[in-house]
Each structure stands twice: as C-alpha cells, then as structure tokens.
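# Build the 3D model from these lines:
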Amino acid sequence: TMLTFKMLLYSSPLCNFGLLFPPSYSLFAETLMDSRWATTELAWTTFPESGWEEVSGYDDSMSPIRTYQVCNVRQPNQNNWLRTDYVPRKGVLRVYVELKFSVRDCASIPNIPGSCKETFNLFYYESEGDVATDSSPLWKENPYVKVDTIAPDESFSLLEAGRINTKVRSFGPLSKAGFYLAFQDLGACMSLISVRVFFKKCSTTIANFAVFPETATGAEATSLVIAPGACVANAMEVSVPLKLYCNGDGEWMVPVGSCTCVAGYEPAGENTQCQACIPGTFKSKFGEGTCAPCPANSRTSSRGANICPCLSGFYRADSDPPDSSCTTIPLAPRNVISSVNETSLSLEWDEPTDTGGRGDLVYNVVCKKCLRDLSPCTRCDDNVDIAPRRLGMRQRKVVVRNLQAHTRYSFEVQAVNGVSGKNPSSPNYSTVNITTNQAAPSAVPTVHLMRSTADTLSLSWLPPEKPNGVILDYEIKYQERGQAMAHTVTSQHSSAKVEGLRAATPYVVQVRARTVAGYGRYSNPMDFSTNLHSDPQKSVQDQLPLIIGSASAGLVVVVALVVIAVVCSDLSFLFFLLVSPGVKVYIDPFTYEDPNDAVHEFAKEIDISCVKIEEVIGAGEFGEVCRGRLKQAGRREMVVAIKTLKAGYTERQRRDFLAEASIMGQFDHPNVIRLEGVLTRSCPVLIITEFMENGALDSFLRLNDGRFTMTQLVGMLRGIAAGMKYLSDMNYVHRDLAARNILVNSNLVCKVSDFGLSRFLDDTSADPTYTSSLGGKIPIRWTAPEAIAFRKFTSASDVWSYGIVMWEVVSYGERPYWDMSNQDVMTAVEQDYRLPPPMDCPMVLHQLMLECWMKERNLRPKFSRIVSTLDKLLRNAASLKVVTSSYSGDLLRLGGTLPGHNRKSPEDSQEIIRQQMSQTLPIRV
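Presented below is the predicted three-dimensional model:
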C-alpha cells in the first residue's frame, strides 16, 4: 500500500535527520528564504492533498526540522505540486535556489509500474504581492515558469545508506516585487529535505584606499555591475572615476581609479585606511609614503602634520621643500682687506665661520659715500662700478672703480643666504672705510676728423669717461705716419685745429686730457690725411663740369628707359632695366591680383602624409605653433615648426597667413628663417619652417642671463645683421625687427623671422607693444621716429630697430625703456633721449647703437657697414673689454648729432659733445 511505501521511505537511513549538516553561509551571498530554520510547520500549499506531505523531525542538535516527501509510485499519471510561501526579492535581479533532496531508486522498488520517476521539476511565479491561493495561479506550467528538471546525482535503495543530493539553480531577471517557488512531482519516491533561496553579492570592500559598497550581482551570470567608490577618510583622489565591477560570482574585479593618503597621513591597516602622523613626525606630500621624523631644527607637537615648523632663529627659504632642514643666516664675512689705487679700490674677504648650514651663500657689496661733516653716509650713485657685480656674488673679491678723488667711502660686505630675508634684522656684514687718492683722467675716447684741408686737420673728441677732476686742457700729439718725430699742441676745449701740415700726407693723431693730478693716457692712434688741394671751393668748381656732365648723361639714360617702357606698354620692363643684373629683388605678394598665385609661385606645396604634428609649443598670430616632423621622398626626416591657421578664419586672415609664406619663400640665407613648404589643400592650412630649438631670442637670453661671453653675444648680433643686410639688399623692409622675432637654434645661430605684415593693418590687436595714433599697429619701442610719425618705413628704420635689438642682446633680454609708457617713449626719443649702455656693455657697441639711433635717417649706418664693424670687433676681441658706465634706468640725453656727423662748427660741436656725455636726465617710470 502507499503507507507501506512511505514506511519504506521513512525507515531508510535518509530519514536520520542527524545527517543534515548545518547551513553554511558564503561571504558573497545573502539568504532570502531557508526552510532549515523553520521552527513550526512550513504549511506550504500542495495540490492535490494526497501528494506532497510535510514531515517533522530533529537534527543532531535536537532542533526541529521540516521536510516534504512524496512516494505515490504505485499510481500512474502523478502530478503533485508543492508551492512555497511568497518570497520578496529585495530588489535583486537574479536569485539562486539550493535544493537538498533524496530520491529512491525505482529499480529497488518491486512491483511498480513503468511510470516511476527519479526526477522532479522546479518552477517559479512572479507577482507584486502575496496573492496566490489554493487554486490560483493554475497548477500547470503556464503561468508558472520552469527553471529546470532536477535529477539526483545518486539515488538510494532500501539496503544502502541514504544519498543526499544538493543542487543549485538560478533564474532571472526578476522584475516584480517577489515570487513563489513550485515543485512538480510526476511519480517519484523522494524527500525534499531543505530549500534555500539566496542571491549573490559583492561585499563591502576597500581597494586603493577607496570604499566600495555592498553590491548585488547582475541579472545574468555573466553580468558585471559597476559599483562607485569613495575615498576613505583622510584620502584624496589621484585618478578618477573610482569604480569596481561586481561579477556574477560575487567577486570584485577590474578596479578603476585610486585614492591616496593626504599630506600628514600615512597608509595603515594593509592599505585600507590613512592614519595621522604622530607628534614629532610629518608627511609633506600626498601619496603612499610614510611619516618621517622632523628635519633638523624643526619640531611639531600636533598629529597629522604636513610640515614641521622651524625652531626660533631658524628658517626655510621659499624655495626649500618642507622636508628640508631649517637653517639660519650666516655670520659676517671675515678679514676684509682693502687696497686703494687712486680712485679704484679692491676688496677681499674670507668666508664666515658659520654659513648658516646652507649651500647658497652669496655676498653683497654696499657702497656708501661719506661727507666730511657729521651727516650720515649715503648710497653711492650708479656711476660707481663694482665688478663683477654688486649683489649675489659667489666670489670673495671685487674691484670698485669710478670713485671720486679725495673722498671718504664706507663699504659693507654682506653675507647672505636663502633665508636672510626671513630674519627681520639686517644681514650680517663687515664694514671697511677708505679714502680715495687724487687720480689722473682716463683715456680720451676715439678722436674724430671734422674737416681737413691741404695743411689743416680739424679734430674733435669726447671728454674722458672718468675725468677724476676738472679737465684743465687737452694735449694733441701728431706725427707723419712712419716718422719718429712728433709734435704737440694744446686746446682748452674738446676740439682743435692742427695747422701747418703737409698736403696729401697721412698723420697719426692721439689726444690726452690733463687735470691737477697730471696727464691721463693717450687715446688710441687714429690715421687722418690732409687733402691734395688747398682751396676746397676751387676743387669743387674744377669738378663741376664733370658732375653736370655725368648728371646729364644719367638723365638721358633714364628718359630713354621711360620712352622704351611706354612704347612697350610694360612698366615692369622699366623696373627690370633699372635693377642691376643678377640681383634678386623681393616681390610683394599683395601686388598679385590673386594672392594664392604668390603662394604657389614662391612656396612649395607639401603632401599632408609627409607631415606629423607631435606637440603644441606656442601660439602664433593666426593659430597654434607646433613641433613636428617632415619626411619627404628622397630626403631625411627632419624636425620642423608648424604654424596652423585657426578654425573659423576669414578669407582675409587666410590671405595674410599665407602671405608670410609667400614672403619667406623668396629668401635663402643662413640667418633668415627657412620655409620648407605649405599645405593649402588641407584643413587646417599649415606653414612648415625649419625648427629652432632655443626659441625666441629675448626669452632665451632671459633664461641664460650672464652665461655668454661678450664675443658670443657679438656673434649673435653679427648673424642678425647679416640676415638684415640680405633682406635690405633685396629691398625688403622688415618693420618689426625685435629680439622676440629672432629665433635661435641649438648652435646659437640667430635667424630673422616673423614676416607677417597683417598686424600693421589690423586695428583690433590688444597687444600694447603695437600702438599708433595714426591707425594700424606699430611696435613703438623698436620703431624709428619717422616711421611712427609719418609711416615712413625704410631700411634705415630697420637699422634703428636693429640698434634696439643690440641693446636687448647686451642686456640679456631686458625690456627697452623699462616700464615707461609708449607715449613717454615717443616723447623722450623726440627730445633726443636715448637708451643708456647696459651693464658691462663695451663702449664700441654702445657707440654703434647710438649711430643706429641717429635722428637723421641718412646718417644711420647701412647694414653692410654694421656687419663689417662687427666682423672687426670679432677679430679684435680686446676692443670689447673697454666697457661703459651703466646708467641703471636713466635715459641718456644727446644734445645733438653724434661726433663725426655734426654739421655745426668745431667749436660748437665740441661743446655739444661735452654736454651730451656729461649730462643725464633721470626719467622716473
């Protein structure tokens, strides 16, 4: 009977509930329902009533446990259903069902029909609430959803021990508030020992100092669920976003982003937390490092310190890192020794006994002039020259020049290091007092020839740079070249006329000045020659017919050329007849009816596949400037500079942008930037030039202040002048010559660049460098007066600009006219003020600058003469050692034109020249 079969089932070892092992819980799962913990009847719904039967028992701990059994194997066509209570899903998308069951082997049951089964089916039904009844939903596969047919791994017979099978199945995605489980028996003899419903999750974890919350797995077994993270306390993000992926097995994987401990906190707890540094330790930076003891001469009593404050009397410089030791100011220099030589002084000293514990010790020398009364000493003026410099010296020796004779001075030799400015007291220093002696004047600068006749030489010169007293008179020594006998004459002024000379004879002339202390040194020998004819007016009259004849012949040639040009109806024919054969002449691209024709004529079109842009290195007038590489067929790959035309350009901007390429394409000189080609068919439009590693000259000099010899600086100036001579010979006027528009390569070769003329036509520029009241933009500080006033740009105005470039180079990129306004600059230049010589500027270079700044443009030197002059200086480097005084911010007032160009009488000229170099007018800016 059925009871007999149930007894067979119950009496089997399977019903020994002590075999049921206690539940195990994974860190990666959370249970929604577990029948093993039921303490009362489960009372699940069954259909029909003669099917599943709830049976109670006890486990080995004598705790009650509830199971369901069925064994109607004698009756065919079994369809027994068992449905659990409602299970809320708690928002999870996929759940797992763990089934523990046993099944009787059909072969071990005698005399049963062939309908005996050893399997059962698992179903689920979703709903928004607990709405199921005994008859709803219907007991069939639809509306239930089948999960799987469950088969045992092992069945049992009456004669052997029970076999407990454990099966886990999952289903999803779930969308409603909860669900029911249902079990269908189709004719098996089995026991459903326990049912556990759970979902998998990734537990709360800490990775890379970021906390990731508990996260349920996804709807599918292969799903990855993103969990956002947050830094642990006292940590900061170093890369974002912070996230981890939770896989279907409840395991974290693929961490993205990380945090790290902030300054003052170090990793702890196996990198899961950041703990504060204990008192006496610090951590100055965020990161994985640990707290370190406070550096020397510093302490901290607080927790979480990111710096240890210095002890009293000790400091850190602004540039010192927080983990550096605290230091103090040095003691005064020792054993200061002075040696006076007329109006010069040498000072030497020894290092302080205590340098403060730093390695950046330097020395300052402060000069003070003391009057004979009891009034306090005052700072020396800027004419006093202290070499190698006044401030920031590492040497322990200086030479002081240009002191006044018979004057008392006090010198402070200060020892200074990086923390001297932190101490409210003055730097420690040693003082030495000296009194200068009487001194003879210095040498007279170069002598100039004002006029010569057959028997006279009219001469002028500048007063000595250091007169060292009142000049009583000048002695002029002259002798025929090659003769030993010399003659002398004296003059009360800085000019003289030497008479009684032989006609057409070269003479060597030298001049020296005299004060109450005696004569100074002679000037350098100068060669001058008298004329052949004694009457200059007659000489002109004799040559007048020849001059008139030459002019007439020239006029006839010009008229003939004009007639030919008119007949040919081609004015360009006249132009090419007037230009010397073989001379290449610059052609303005804006004269072309279509500017694109100029680009195609003078610039090579490059295929876009040959160009590779690597990085942006700056911004240009029309767009970005990049560094890249150019690889053309048959040529080596080369580094190039690439100018880009920014997006949204107008047609005028495109024309102006490509006009610069049309201009550059006409030039071929080692001191002019070389055009490699253009890309006009690409987007963006590109201009390719050679790459200059050291960039713009002004910023390059500022970065390398004081690192070059004067010969190297003159070599740079020579290269710029050579490039400008080439452009001038081609009849090209640059109009914006400045150190910012000179590029420098790795070999210190300077090249003229920036040929874009649009800035002179564009009134919208906000650059204060370019200003004009006449419309258009002009670089006031670099532009000649006639170009500012009348827009008269010529090669002579470029020479003026070159003089400013000379000043920029020698001053290592200082701004011309400092922070004076453009209007003040124009006013000062119009009143004949000129820039003073920069510090340590050779006299010959400043003299050349002043010649470039002649108000009368026709008196300015040509670029060919500038190149020749610089070549001579490079061959005779000794001439660069004679330096001028530094005016330190005061403009130099020139009373008239320079010597050699003065159209006044010799008497007036020498007085003007004397005033020029002896007067300065400070302009406070």
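
# alpha carbons only for contacts and neighbour counts from here, please
Fine.

# what are the ranges of the strands in the stretch 451-600 of the chain?
Secondary structure of the stretch 451-600 of the chain (DSSP state E, counting those that start in this stretch): strands located at 457-460, 473-480, 487-491, 495-498, 506-515, 518-519, 526-529.

# burial count for Ala263?
Residues lying near Ala263 (other CA atoms under 10 Å) number 25.

# follow-up on the earlier one: wait, which of the strands of the stretch 451-600 of the chain is closest to Leu311?
Leu311 lies closest, by CA to CA, to one member of the strands of the stretch 451-600 of the chain: strand 506-515, at 60.0 Å.

# May I have the secondary structure class of Met806?
Of the three states, Met806 takes helix under DSSP: H, G, I helix; E, B strand; the rest coil.

# Following up with a second sequence; could you model it the same way so I can compare the two?
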Amino acid sequence: MDFLGRVRHLLFSCVLINGILVTFQAKEEVLLDMKATGGELGWLTWSPNQGDRSGWEVTQRTLNGSQFYTYSICNVEEREQDNWLRTTFIQRRPSVSQVFVELQFIVRDCNSFDGASLTCKETFNLYSSDADADVGTAFRKGQFRKVATVAPDEITKKNDMRINTETKVVQSLSQKGFYLAFQDIGACIALLSVRVYYKACPATTKSLASFPETVAGGLNQQLKKVSGKCVDNAYSEDLPHIYCTAEGEWVVPVGQCQCDAGFEEVEDACQECQPGFFKAEASRDKCEPCPANTQSQDSRSLFCVCMDGFYRALTDPVTGPCSGLPSAPRGLVATPNSLTPGKLLLSWQPPEDTGGRSDITYSVECHRWEGSQHLPCGEKIRYDPANTGLLDTKVSVSELDPYLNYTFTVEVHSGVSMFPSQPMPHSFKPQSSATLNTSLHYTDPPKITSMRLVERDSTSLSLSWDVFPRPRVQSQPIRYELAYRKKDNKIDVTTYVVLKLEKNSVQISDLSPGTAYLVKVQALGDDGNQGVSSLEEQFETLSEGQLNKTAVILAGVVAGVVTLLILIVIVFLHRRNRNTHTRQGPEDTYFSSPEQLKPLKTYVDPHTYEDPNVAVLKFATEIHPSHISKQKVIGAGEFGEVYRGSLKAPGKKEVAVAIKTLKPGYTEKQRQDFLSEASIMGQFSHQNIIRLEGVVTKFKHAMIVTEFMENGALDRYLRDHDGEFSSHQLVGMLRGIAAGMKYLSEMSYVHRDLAARNILVNTALECKVSDFGLSRVLEDEPEGTYTTSGGKIPIRWTAPEAIAYRKFTSASDVWSFGIVMWEVMAFGERPYWDMSNHEVMKAINEAFRLPAPMDCPSAVYQLMLQCWLQDRAKRPRFGDIVSLLDKLLRSPDSLKTIADFDPRVSIRLPSTSGSDGSPFRSVSEWLESIKMSQYSENFTRAGVVTMDQVLQMKNEDIKNIGVRLPGHLKRIAYSILGLKDQTSTLSVFAV
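Next comes the predicted model:
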C-alpha cells in the first residue's frame, strides 16, 4: 500500500478520536460541515494540467452506517504544482461578515520522500471569494483572495500519523454567499474535515433587560453594541444596551432596568408586591412590609393606607408609618411673679400619648372676663418666647391687668393635628387642650416710675409720668396726687400746693418766671391708700430773656441746615463730573496698572457658612418640582445625570433648561457639595456666565436648574465642526469667554478649572463659563490665592505655580485661558496631544510651549504666549485680554497674518512610523493615528490601500475621494507632508 493509501486507512481510524476533541463555549451556527454532509460533497477540483494529473482526489468511507469523505493530494515530485479544491456555494446570513473555518488535516514530512526534498512542500493555502449567486463549475482563480497559509503544527512521519486542527478567519463578507478554495503547491496532504461556522451571542436576559440573539462582530468590530428592552413591568430612563464580543460573549451591560412601582425583581422578572407589602417607586429594591398603623389589602400597592384613627402629615413620606392625635397636656398651673407685677409663668406636663410623633408643639390662648363677657386678651399681652410653636412646656405671660380674671388654654399640636379627631378603639377620644382660670390681684396702688417735662414757658410747666403696672383701658382709672413747691434753701419752712388728678399728666399754671420748682407724684388706691411717692424732681420756668434768646437760636439753626444742604449738593455734582472725565475705557490700555477699582459686589464663599443650606437659600431661588419637566438625558456629572428639560414658573413663559440631578443613595456631604455649585452660580449675573435658574432642595430629589445651552460643551462642538468657522468667529468666541472671566476676577474669584470642556455654547455661538466645582474665592489682598494641600488638578490647563505650590490666582486662570485659546483655534484638539501628565510638566518646566495651531492668526498666538509667561506678574489681566480681542475684532485685517505652523509638531506624527517606531502597517492605522478614521472607506473605494500610494497624494486627490471639510482636508494634507519628512520624530522636544 502506497503512502496515500496508508494515510486514508489511518484517517478512517482516527476520525472518532479527533471528533471528541473539539468543543465550543460560544453559540456557533454552522454553515458547512464536511463530516456531517453524509453524501457527495460535489466540490470542484482544478489543475492547470488536468490531463496529466487529476489533482485533489476524493475518497469515500463508511463509518457506523454513514458516508465519510476525505480529500487528499500527494504530487511531491513534480515542480510548479497549482492544484485547487473549491467548495460548493455557501449561503451567508445578511448580518454575518466574518466566518471561522476549522480544518483537520495531515501533512507528510518531506524528508520521508527520497529525491523529492527540493520540490516537496509542507503547507497549503486557503482562499475565499464573495459572490451574489452560485457560478456552478465556472472557476477563475483570479476572483479568489488569499485568507491564510496553512502550516501543520505536527508533521506525519511514515506510519506515525499526526492530525492537525487549525481555525482561520474569513472577513469582510458582504455578498449573498461565498466559496472557499484550497491550493496545493506541492505538498502531501489529506484534508479530513472542513467546518465553516460563525459565532453569535445567544438571546439572554440580564439586569431585567432582554437582548436578542446577535451575530458576533468581526476583527474590525470587536464589540458590537446591541440594544435591548426591559422585561414586562420594568422601566429604564435610558435604552439598555450590551456588547457582543467577537467570541460570542455578552459583556458590559449598560442602563439597568428597574421594576416599576408596585413590582419587585424575582429571577430576571418583575413580580407584583403581595398584600401587606408595597413599593413606592421604580427601583431595584424589594417590596417592603407596610409600616406601623398602615395596611395594604391589594397587590401592586405603591403605598400602604393609614388605619382608622391614624394619619400622615403633609410633610410625612408616603412610605412612612401613620400616627395618631396627641392627648391633652397635663398639670397646667399659673405661678405669679412676685418681683414683677402683671406677670405670671404658665407651665404644664407633656401629653401622656404623643400619637407616636416627635414634632410636638404647643400654643397658648388667652381670654379675659369683664363682667359676663369672655373676650380675647388682645395684642397687648406679651408672651416669652411666644404663644405659638412652643417646644418647651412653659411660657411667661406679662402685661396683665390687675383685678381681672383670665382663662388660659394650652393646646398641643403635631403634624397630624389638622385632621379631625376620630373615635379611637374602646371609644377613647383624645383631647388636645388644657384650660386654666386665674386672676391677678394687687392691694397696693401702682408705682410712679418716671416723670418728665413736656413743655414750659415763663409762667407754666407741662409734666407727665409713667406708672407700673400700666392701667388697661377696661380697668378702673388710677387717681394721682401731685405736690409742688418753690425751691427754697430755707428747709424749716416748706409749703406745697397739692393737686388731685385722674390722668398721668398735668399743666401747672400761674408760676413765677425764671423760678425752680420741686415736684413729686404718688398714686392713690381704690380704698384711699396712698402709694409710694416719687422722688422730688426739679423743673424751672423760662425767664423773659430766655424766650428771646430761644427764638434767635431757632432761626440760626434753620439757616445752618439750609446752608449745609446747599454745600452737599455742590460737592456731589463736582465729584460726579470729575468721575465722568477720569473714567478709563477698556480700549485705552493694554497692560493695566495693579491699582484697579474693586467691584461693587464681592463673591462670598459658601464654604464659610456653618450651615451650607443657608448659603443655598440666600443665593439661589427655590423651585417647586412640579414646575420642572425632564425630557432627555444629555450627560452625566460627578453627582448624577444631567437632563434637558423645561421650566414653567407661575406667571412666566416656559423656557428650556438643563437639570443636574443628585443620584440616589447620596450622603449629606455629597448633597452639600452638590448644592455648593448653585450657591456659587447664584452670585453671578453676566451674559458670559451660565445663568442659574434655581434649585430644588426641599424635596427628596435635589436638583440644580440652569439655562440650556443647545450646542453643549465647546471642545466637543468644535471637534464636530472642525474647519467650519473663520478666525474672526473663533476670536469672537474667545472674547465672550474672556469677558466672563473678567467679571469673575473683578468679583475676587478664581475658577481653577477653566477649559474648553467647561465652556458651554448656545445656538448664537455665545460662549458661557460654567462648572464651578473646583472654584474658590480669592482673599482680599492683591496677591490673594487659594492654597490647598491636596485635590485633583487638571495638569494640561494649570499654571506651573499652581501645580508646584497649589497657588491659585487670577493669573493662573489667565494661563488656563491661554490653553482654552489654543483649544479653540485648534478646533478642540487635546492640549499636548498624547503626552502623559509627567511629560507635560517636564516640558513646561523646560520652557516648552504649545506651537501655533493650523491657520492661527499670529496676533492670537502671541497673546497665548503672553498668557503662558513663567512669571505670573507679567501675564496680562482679563481686562487687558478683553481689550486686545476687541481691537482684533474691530480690525479683521489683523487676523490675516498667520503664525508659523510645523505639522511635525502640531499633528504629532512620527514620520512614517506607528506608535512603536515601525512603519505604519496600513492606511487605516495611519488614519486612526491622526483621528481621521472615518475616511477609511473613502481611501479603500479609491484604491488607495498602501502607504506608498498615500505619499503620492495631492490636495486634489484628497478632495476627489470625498474629504470636503476644510479642517479635515488640511489635517490629512499636513499629515502627508509630515510623512514625507523622514527626519520627523515622535518626541516633540526634538523640534
């Protein structure tokens, strides 16, 4: 038996062993299986000299009643072999662009053939060809493209048969079907098995979202994004999706679904809450048992209702327990104040039953008895600390009338006191108030507390005095006895004139001019008893000369007041005129002097408040959530998601807004940090600073609501519109940013994170500064800084002194503005490209500065370099920057002079090298390195498939393949220029 016959014999005995070795974990869909066909394969064989040799031969065997076929060839002694074996037409599913070809074969060792070692080969080739229809027996090898050279891992030596298994990948399938072909070039081969299959991710349910079976992507699409849908009774704000790998495995689920309110997750499904349980909102949480004093008799309950006689306050969460009405306070007593007439202390004990609540307060109500009338005490009664909202079980009551009866009622309140009292079990009905009747009796007349002169002339004195306690309007009038006499040094003779009065004032007439009188007053009781007399006080009538002198003085005072008013008006007008002439316009200076006027308003750091919530309420407007409508998620911040929505405040028209939310499960510190940004924004009012509409703080979900900027972040917007704006438009954007920063610096405020990603753009291309999360206030001194011992720093945008010493000033913001200028003129390019942070810091310290972007005006680049001066004192101020940009905008010709541009530096190309220094292996790799991979298909369709062809392209060639945007056209053209320069290097420091 020859070698080929022995191979066929041994193959037949090895098939079973080899058949159990192959296993697959991913789901595989087989398109062709040579072993499982069981009949004539009908594969086409072809050789250039069909008459000499037939090429590949097919052998049929029977195994366990099934037909088994193999193909073999062994023309090792003949030169220039070119023997082809082509499969039948293999149908392709529309979504399959890549298939796997598993081969089992035997290759004979060439050394085992005598005299044939020079012509013998130990490999064969695998080819493929796309086709829209079966071409039958027509065969043209020019239509096939090579997939791989197949080489054995183990070579068969004589009787020692070794079966090899190799899997190759056929990619870029796009037509209705395809053929596979095997080319022999002079080897001794036996092809045992050919199995063609593709991989798919099986249909699955993950995180309450179902995903369909999905064909795995090819090598050019390692991860295929697949959208799913939530299972029944589940919800997700974002469409859930997952990724299918090229190996047919699901990875990285995104956008978890949550069971609706009233449902809980049970084994990848949402099951309704059972009676006695509830779930208030959509979440991944389980249903909870009903809280105290509540019940739920139905399934799918969103909350549990209160039992009879129990209630929830309006501010109580619907998920909380219910509580009953409090009982009445106990032991109400009144204790008079022995030192202060007309004052007493009310005290009581708390209620025995608070109804299960802790928000207990008390109120006091007073009534007085006048005969048979029961009247309110009125506003003249004083309570300390108050008569409502009392937390303590006592209150001081003063300004009470003597000899009157009073009724005091103390009522207990809680959050549910507004609800009517309902019968409780065992017919118990709580009472919420306690009543006390009391009166104040005084046996002594009131005391005179003070006496004063009301008016006087040469013959009369008008006097009045106060008494304690004060008489009430409804009480009996107090009678007084007044005695006065001339002041006389003769103590042994004292004569008083006594007057009986029924009011606390008197006019004494018929007195002598220029004479001193001593006066005293005492009150009289109802029984005629006299009270304590006041001390004698001296009052003097006017003399005739004093009357004339008084008139002269009064006239002089009037004249002086008129003169003073005239002088004030003259000084005011003079100062206003001087300020008008000396005010300096923004265009009158380039670098201003350090002495500048402070703004009228200065920023207040909310972190200085002991309670950050106070700062929020002071600087931000509270918005009710019902006035806000969320529409679409547009991003995610540090604390939660960001929505586009609308705000419809009462009496105002509806406006579009951006809504920042606080993610569930936050800590109190996270909430305070979240709202601190609103406390900062609320202090600013400028057209180039993002406007705060308000906040939501008094409800469960905290929110910050700002104006909506339609075009989003500046860096992304510029990247999406690369090359579409003129230099004049870009400078206009920079002018707006500089104006906003000038306003902030005049507020004594430093931003610390100024970057294009933190600038927002509206439809009018108006730029506004945003994101105040890293911001801090400057101190009052001119060199004021914010110094921190830690925290993240955006290295690429931060001044060297801020990186080295954590020293942040408006000058460090100016450095950051220079980087923003570079980002804008480079249409959103990443500063310092792919350099690491360490490389960036080292380069800056070695005096490297970013080169001019492509087509950047020279004047703009020179301003960037001024912003990047090492000495911060020499950098321009934002007022200077605004003035210079205004000049450039007013003189468009000043923007025509373009700064020098070096593509080797600006595009960061390593000549014709990849990231590892070796030549680019493909056009797609080169395009990806310059971030222009979206044009890969354009180059392929144009037949530009090698780097040599790329180097021959001119601007017209680039346009002809479909590159139209000016910015993209320049990027590709400058990249080719850099590729041609063989001296270019990867490191920017060599330039």
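
# compared with structure 1, how much does the longest strand along structure 2 deviate?
If you go by DSSP state E, structure 2 has its longest strand at strand 188-201. Once the two are superposed, strand 188-201 of structure 2 sits an average of 2.3 Å from its aligned residues in structure 1 (mean CA distance after the TM-score superposition for structure 1).

# how much space between the residue positioned nearest the centre of structure 1 and Phe691 of structure 1?
Centrality entry for structure 1: nearest residue to the mean C-alpha point is Ile617, 8.4 Å, by CA atoms, centre = their mean. Applying CA to CA, to the nearest Å, the value for Ile617 of structure 1 to Phe691 of structure 1 is 11 Å.

# packing partners for the longest helix belonging to structure 2?
Longest helix of structure 2, by residue count under DSSP state H: helix 544-582. Using 3 or more CA pairs under 8 Å, 6 or more residues apart in numbering; DSSP states H and E as the contact test, no helix or strand touches helix 544-582 of structure 2.

# ok, then the element right after it?
helix 612-619 (DSSP states H and E).

# Give the buried residues for that next one.
Within helix 612-619 of structure 2, the residues scored as buried using 16 or more other CA atoms under 10 Å are 612-613, 615-617, 619.

# same question, stretch 234-254 of structure 2
Here stretch 234-254 of structure 2 shows 234-236, 240-250, 253 as buried, counting by 16+ other CA under 10 Å.

# what does stretch 684-691 of structure 1 give?
Neighbour counts using 16+ other CA under 10 Å place 685-691 of stretch 684-691 of structure 1 among the buried residues.

# Tell me how many other residues crowd the nearest residue to Cys71 of structure 1 once chain neighbours are set aside.
Excluding its sequence neighbours, the residue lying closest to Cys71 of structure 1 (CA to CA, 6 or more residues apart in numbering) is Cys189, at 3.9 Å. By other CA under 10 Å, 26 other residues sit near Cys189 of structure 1.

# Now do the same contact list for Cys189 of structure 1.
If you count contacts by CA atoms under 8 Å, 6 or more residues apart in numbering, Cys189 of structure 1 has them with 9, 69-73, 103-104, 106, 117-118.

# How about Asn417 of structure 1?
Applying CA under 8 Å, 6+ apart to Asn417 of structure 1 gives the contacts 329-330, 355-356, 358-362.

# at 6 Å instead, please
Asn417 of structure 1 makes contact with 360-361 under the criterion CA atoms under 6 Å, 6 or more residues apart in numbering.

# Trace it over to structure 2, please.
Taking TM-score structural alignment, the alignment pairs Asn417 of structure 1 with Ser414 from structure 2.

# hmm, back to that, so the residue nearest to the centre of structure 1 sits against Gly628, correct?
No - using CA atoms under 6 Å, Ile617 of structure 1 is not in contact with Gly628, being 10.0 Å away.
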